[in-house]
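Peer 1: Below is the structure, and that's it, no one-letter string:
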C-alpha cells in the first residue's frame, strides 16, 4: 500500500461518521443549540429530562418515550430552520430527513396517518372476502387470507415507524415493506401457476430464501439504502409485469373483471413516481413520501375487488369441473 492509498483510506475513515449528516445538523448554530439545551434540560447522563423540563413535555411525547436528546434535537431543529429562513436560505435537512412538525408525540403525522388509512382499507376489504367465501369451498381463498395478514402487518409497522423512528422500528418497516412487495410477486406466481404446485414452489423457493437472507442483512443495522431500494424495485417490477401480462390476457379472453388488476398495477406504478420527488414538507407534514402513502390508500379497493371476482370465477369453475366428473 503506497502513501496515497493510505491517505485516501484515512480520510474516508475520518469522514465516515458524516456520511448521513445534512446541512441542518452540520450547522454551528444547531450544534451550539444542542449543547446548550442538553446542559439546561438533561440529567447528568444526558438521557433523561430533568424534573423541571419534564413538566413542560406533552403527554403524547412522554408516552412515546421522547428522551432528552430527542427533545433537544427536535427543538434545536426548528430553531435552526427559523434561522435559515430568516437569512433567506432554503429549509435544510437534518440527519438526512426533512424537518416535520410533531403532533401529540407523533414524529411524522402525515405519513403515519396515510399508513393508518392504508391499513384500514386492507382490513375493510378483508372483511368482504371473509364474509363471502369459505376456506373449505373456494380455491386459493386461504392464500389470500395469508396475503392480507402480510399487508396488514406491513402497514401496522409503517404506522409505528412514522410515529416513532428508532433503529428497531426502522428495521421492521423496511423488512415488512419488502414482505408486502414480495407478497404481491408471490401472489402473481401462485395465481398464474396455482394448478401446478411443484412448478410454483420451484419458482418461489429462491426468492423466499433470498428474502430471509435480506431480512438478516437489514437486522445487522449496516443498511445500504440504495441497495435495499433496488431489491424492492426488482421484485415490485417483476410482480407487476406478471400481473399485467396475465391480466391483459385474461381480459382479452373474456374475463372483464381483470381490468381492475391492470388499473391497479398501472396506478401503483404512477403513485410510486412520487418517491422520485424530494421537496420540503408542505405545512411541515406532507412530503413526497407521505403523499405517496396517501395516493396508495384507495388502490387496495381495486385490487381486492379483482380478487373477489376472481374467487367467484374459480369457485364457479370448480363446481363445473365437479359436475363434469359426475357426468363422466
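Peer 2: Happy to help now that I have it. Note that the structure is predicted; figures quoted are calculated from it, not measured. Numbering: from 1, shown residues only.
Peer 1: going forward, measure contacts between C-alpha atoms and count neighbours the same way
Peer 2: Fine.
Peer 1: Helices of the stretch 201-328 of the chain, residue ranges please.
Peer 2: Applying DSSP state H, counting those that start in this stretch to the stretch 201-328 of the chain gives helices spanning 225-252, 259-272, 288-296, 299-327.
Peer 1: Mind checking the ones you listed for the one nearest to residue 112?
Peer 2: Residue 112 lies closest, by C-alpha to C-alpha, to one member of the helices of the stretch 201-328 of the chain: helix 288-296, at 8.0 Å.
Peer 1: structure B:
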C-alpha cells in the first residue's frame, strides 16, 4: 500500500500534514531522543533487584524468575526506542522497525498483564496463554500493514489498561496508587497518539514526552511489586 493510504502518523483527525511538517519540526527530535534514556535506565536497574534479593547467588533459596520476567518487559523497549529515534529520518526501514518493535512490545506486555491479572501460576496454564498471543503478534508482523498495525496496537493497549485497572481494583498492593496513575495517564496519552491534533509541540510529541515519566513510574511499581512479593514469600517460608 502507498504511504498516503497506510501511514497514520502523517495525518491528524481533520487535516493532512504536509511533508515539511513531519518529524523534524519543533521539539519532536529532542523529545524522541530523550525517550531513549529511560528504557536503558529501567533495564540496568534490574541488577539492583537481583543483587538485593540474592537472585545472583547460587546458594540463595529464592529465585526471582518473576522479576526477570518483568526486567525483560522493561529491557525490550531498549530495542524499540532507537528505532523511534531513527524514525526521525523518515526512512522506510526504520519506520517499519519502529512499528514492528511496538507490536512486539505490546504483545509481550499483554501476556504479562494476563498472567498477572488472573494470577496464572500453573505452568501448563501459562503455556496455554502465551502461544495464541505470540502467534497473533508473529502473524501480524509477517503481514505488515501500517493502518492495521495502528488498530491492533490500540486494541492491545486498551486491553492492557483494562486488565491492569482490574488488578489494581481487586488487589491490596501497597503501591497501587502508582499503577492507577500509570493506567489513567496511559489512557490520556493514548488519546494524544490516536488523535494527533495540532498543538504547540504537536500531540504526538507530547505523547512521546509522556512515555518518559510513565515508564519510570511503571518500573518503580514493578520494583515495589517484586520486593513486596519476595518479602511475602520469605515470611511464608519461615513460618
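Peer 2: Yes, it's here. Here the structure is a predicted model, which means the values were calculated and not measured.
Peer 1: from the helices of the stretch 201-328 of structure 1, which stretch is densest packed?
Peer 2: Neighbour counts (mean count of other C-alpha atoms under 10 Å) averaged over each of these peak at helix 288-296, with a mean of 21.
Peer 1: tell me the average deviation of it from structure 2 after fitting.
Peer 2: Helix 288-296 of structure 1, aligned to structure 2 and superposed, deviates on average by 1.4 Å (mean C-alpha distance after the TM-score superposition for structure 1).
Peer 1: Identify whichever of the helices of the stretch 201-328 of structure 1 lies nearest to residue 76 of structure 1.
Peer 2: helix 288-296 (23.5 Å).
Peer 1: residue contacts, the equivalent of residue 209 of structure 2 over in structure 1?
Peer 2: Superposed on structure 1 with TM-score structural alignment, residue 209 of structure 2 falls opposite residue 294. Counting by C-alpha atoms under 8 Å, 6 or more residues apart in numbering, residue 294 of structure 1 makes contact with 111, 114, 115, 117, 118.
Peer 1: Can you tell me which of those comes closest to residue 138 of structure 1?
Peer 2: Closest to residue 138 of structure 1, out of all of those and judged by C-alpha to C-alpha, is residue 118, at 26.4 Å.
Peer 1: secondary structure element for that closest one?
Peer 2: helix 109-132 (DSSP states H and E).
Peer 1: If you count contacts, what does that helix end up packed against?
Peer 2: helix 141-163, helix 288-296, helix 299-327 (3 or more C-alpha pairs under 8 Å, 6 or more residues apart in numbering; DSSP states H and E).
Peer 1: Contacts for it, please.
Peer 2: 101-103, 106, 145, 148, 151-152, 155-156, 158-163, 285-286, 289-291, 293-294, 296-298, 300-301, 304, 308.
Peer 1: switch to 7 Å and redo it
Peer 2: Helix 109-132 of structure 1 has contacts (C-alpha atoms under 7 Å, 6 or more residues apart in numbering) with 102-103, 148, 152, 155-156, 158-159, 162-163, 285-286, 290, 293-294, 297, 300-301, 304, 308.
Peer 1: follow-up on the earlier one: which stretch among the helices and strands packed on helix 109-132 of structure 1 comes nearest residue 253 of structure 1?
Peer 2: Going by C-alpha to C-alpha, the one of those nearest residue 253 of structure 1 is helix 299-327, 13.3 Å.
Peer 1: any idea of the angle the helix holding residue 118 of structure 1 forms with helix 288-296?
Peer 2: Comparing the axes of helix 109-132 of structure 1 and helix 288-296 via axes from the mean of the first three to the mean of the last three C-alpha atoms, to 10 degrees yields an angle of 20 degrees.
Peer 1: Columns distance to residue 139 of structure 1 on top of the helices of the stretch 201-328 of structure 1, output as TSV?
Peer 2: Output for the helices of the stretch 201-328 of structure 1, formatted as TSV (distance: least, C-alpha to C-alpha, whole Å):
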stretch	distance to residue 139 of structure 1
helix 225-252	18
helix 259-272	19
helix 288-296	28
helix 299-327	6
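Peer 1: if we compare these, which one ends up closest to residue 195 of structure 1?
Peer 2: Per C-alpha to C-alpha, nearest to residue 195 of structure 1 of the helices of the stretch 201-328 of structure 1: helix 299-327, 11.4 Å.
Peer 1: Now do the closest one: which elements does it pack against?
Peer 2: helix 109-132, helix 259-272 (3 or more C-alpha pairs under 7 Å, 6 or more residues apart in numbering; DSSP states H and E).
Peer 1: just the angle between that helix and helix 259-272, please?
Peer 2: 150 degrees.
Peer 1: Give me the distance from helix 299-327 of structure 1 to the chain's centre.
Peer 2: 31 Å (C-alpha atoms, centre = their mean, to the nearest Å).
Peer 1: next one: stretch 70-85 of structure 2
Peer 2: 8 Å.
Peer 1: Show residues contacting it.
Peer 2: 32-33, 35-36, 39-40, 42-43, 46, 94, 97-98, 101-102, 105, 109.
Peer 1: what range in structure 1 does it sit on?
Peer 2: With TM-score structural alignment as the criterion, stretch 70-85 of structure 2 aligns to 144-159.
Peer 1: Average offset of the matching stretch relative to structure 2?
Peer 2: Looks like 1.3 Å for stretch 144-159 of structure 1 (mean C-alpha distance after the TM-score superposition for structure 1).
Peer 1: Buried residues of that stretch, list them for me.
Peer 2: Of all the residues in stretch 144-159 of structure 1, those buried under the rule 16 or more other C-alpha atoms under 10 Å are 144, 147-148, 150-159.
Peer 1: Contacts only, for the residue opposite residue 165 of structure 2 in structure 1 once aligned.
Peer 2: With TM-score structural alignment as the criterion, residue 165 of structure 2 lines up with residue 244 in structure 1. Contacts for residue 244 of structure 1 (C-alpha under 7 Å, 6+ apart) come out as 262, 265.
Peer 1: and the angle from the helix or strand hosting residue 113 of structure 2 to helix 146-170?
Peer 2: According to DSSP H and E, residue 113 of structure 2 maps onto helix 92-117. Helix 92-117 of structure 2 runs at 20 degrees relative to helix 146-170, counting by the same axes, to 10 degrees.
Peer 1: Just list what helix 92-117 of structure 2 packs against, helices and strands only.
Peer 2: With 3+ C-alpha pairs under 7 Å, 6+ apart as the test, helix 92-117 of structure 2 has helix 77-86, helix 123-142, helix 146-170 packed against it.
Peer 1: if we go to 6 Å?
Peer 2: Using 3 or more C-alpha pairs under 6 Å, 6 or more residues apart in numbering; DSSP states H and E as the contact test, the elements touching helix 92-117 of structure 2 are helix 77-86.
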